[in-house]
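J.: The following comprises the amino acid sequence and a computationally predicted model.
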Amino acid sequence: MAQDRPTASELLAAIADFLREEATPALDKAEPRLGFQMRVAVNSLAILEREARLGPDADAAEQARLAKLLGRDGTLDELNRELARQLRTGQRDERDATLMTHLDATIADKIAIANPKWR
């Protein structure tokens, strides 16, 4: 991992800013279809930037919540598979307040990455 600046997150943000502020308006005038596709690409870059910046902390928090909820340690994937198994078998459901708190927090973190303007 690079220790110098700009960071990966800063580079992604700079690329997205350039494409949004300079390239997209030019494409909108010359070729509207490409302007639309550029906006989709810019939004994708913005998601990648937020994922690079927010994802590690969100994953760590989700893993910690799952470990507490399930009463065991494991990787994030292992813990999510165990939770899914418990949901499928009826061991847990929406009446479990701790589960619902975990799901609310996990969804909020994912939305903050995918579309922070949603809330």
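T.: Alright, I've got the coordinates.

J.: Please count neighbours and contacts with C-alpha atoms only from this point.
T.: Fine.

J.: in the lengthiest helix in the chain, what counts as buried?
T.: Ranked by residue count and defined by DSSP state H, the top helix of the chain is helix 32-70. For helix 32-70, burial by neighbour count (16 or more other Cα atoms under 10 Å) applies to 35, 38-39, 42-43, 45-55, 58, 61-67, 70.

J.: Same question for stretch 104-119.
T.: Judged by neighbour count (16+ other Cα under 10 Å), stretch 104-119 contains these buried residues: 105-106, 108-110, 112-114.

J.: Report the inter-axis angle for the host helix or strand of Ala14 versus helix 32-70.
T.: Assigned by DSSP states H and E, Ala14 belongs to helix 8-18. Taking axes from the mean of the first three to the mean of the last three Cα atoms, to 10 degrees, one finds helix 8-18 and helix 32-70 inclined to each other by 150 degrees.

J.: here's the one I want to compare it with:
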Amino acid sequence: MQDEPTPAELAKAVADFLRNDIAPLISGHQGFKLRVGINALDLVARQLTSAEQGEAAELARLKALLAADGSLSDLNRALADKIASGAMDLSTPGLKEHLWQTTLDKLAVDQPNYASYRREAGRTDGDA
């Protein structure tokens, strides 16, 4: 076990420093590039803290959907092959739900402020 701060905490601290202390001092193209860097650090921090849980859930769903074992990338490739060949489609039990949940889990890391994601993530199972 590593001592604190964690890599996610370090990335967040650097992003916060740049956002709060440096960004107000820079404008124009350099300011834009700084915001891109801040967004990249924010993404790294979210990946370090949130992506593992989503990937574990995705792997479990893939194993159940395909009735197979393997790595996340191998099972995703197998699923893509089955969809491409027509062996699976949205009428396949569980496929639509898997694809939707995988999309939401990825957006939670990649684009958590995306308005459509926030709307969909806020829905409960009974919402339609």
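T.: In hand now; what should we look at? Quantities reported herein were computed from a predicted structural model and do not represent experimental measurements.

J.: Put one on top of the other, what's the TM-score?
T.: Superposed pair, TM-score by TM-score structural alignment, normalised by the length of the first structure: 0.92. Supporting alignment: 115 aligned residues with a Cα RMSD of 1.0 Å.

J.: and the closest residue in space to His102 of the first structure that isn't next to it in sequence, how far is that from Thr7 of the first structure?
T.: Excluding the flanking residues, the one nearest His102 of the first structure by Cα to Cα, 6 or more residues apart in numbering is Arg65, at 6.4 Å. Relative to Thr7 of the first structure, Arg65 of the first structure is positioned 29 Å away (criterion: Cα to Cα, to the nearest Å).

J.: Also Thr98 of the first structure?
T.: 36 Å.

J.: Would you check the span in the first structure matched by stretch 70-83 of the second structure?
T.: Counting by TM-score structural alignment, stretch 70-83 of the second structure lines up with residues 74-87 of the first structure.

J.: what's the distance between the matching stretch and the middle of its chain?
T.: With Cα atoms, centre = their mean, to the nearest Å as the basis, stretch 74-87 of the first structure stands 19 Å off its chain's centre.

J.: Buried residues, it. List them.
T.: Neighbour counts using 16+ other Cα under 10 Å place 76, 79-80, 83 of stretch 74-87 of the first structure among the buried residues.

J.: Out of these, list just those in helices.
T.: 76, 79-80, 83.

J.: Could you pull up the residues touching the residue nearest in space to the middle of the second structure?
T.: Taking Cα atoms, centre = their mean, the centroid of the second structure lies closest to Lys106, which sits 2.7 Å from it. By Cα atoms under 8 Å, 6 or more residues apart in numbering, Lys106 of the second structure lies in contact with 51, 54.

J.: Which strand or helix spans the equivalent of it over in the first structure?
T.: Applying TM-score structural alignment, one finds that Lys106 of the second structure aligns to Lys110 in the first structure. Using DSSP H and E, the element containing Lys110 of the first structure is helix 97-114.

J.: And that helix against the second structure, how far off on average?
T.: When the second structure is overlaid, helix 97-114 of the first structure sits 0.7 Å from its aligned residues on average, using mean Cα distance after the TM-score superposition for the first structure.
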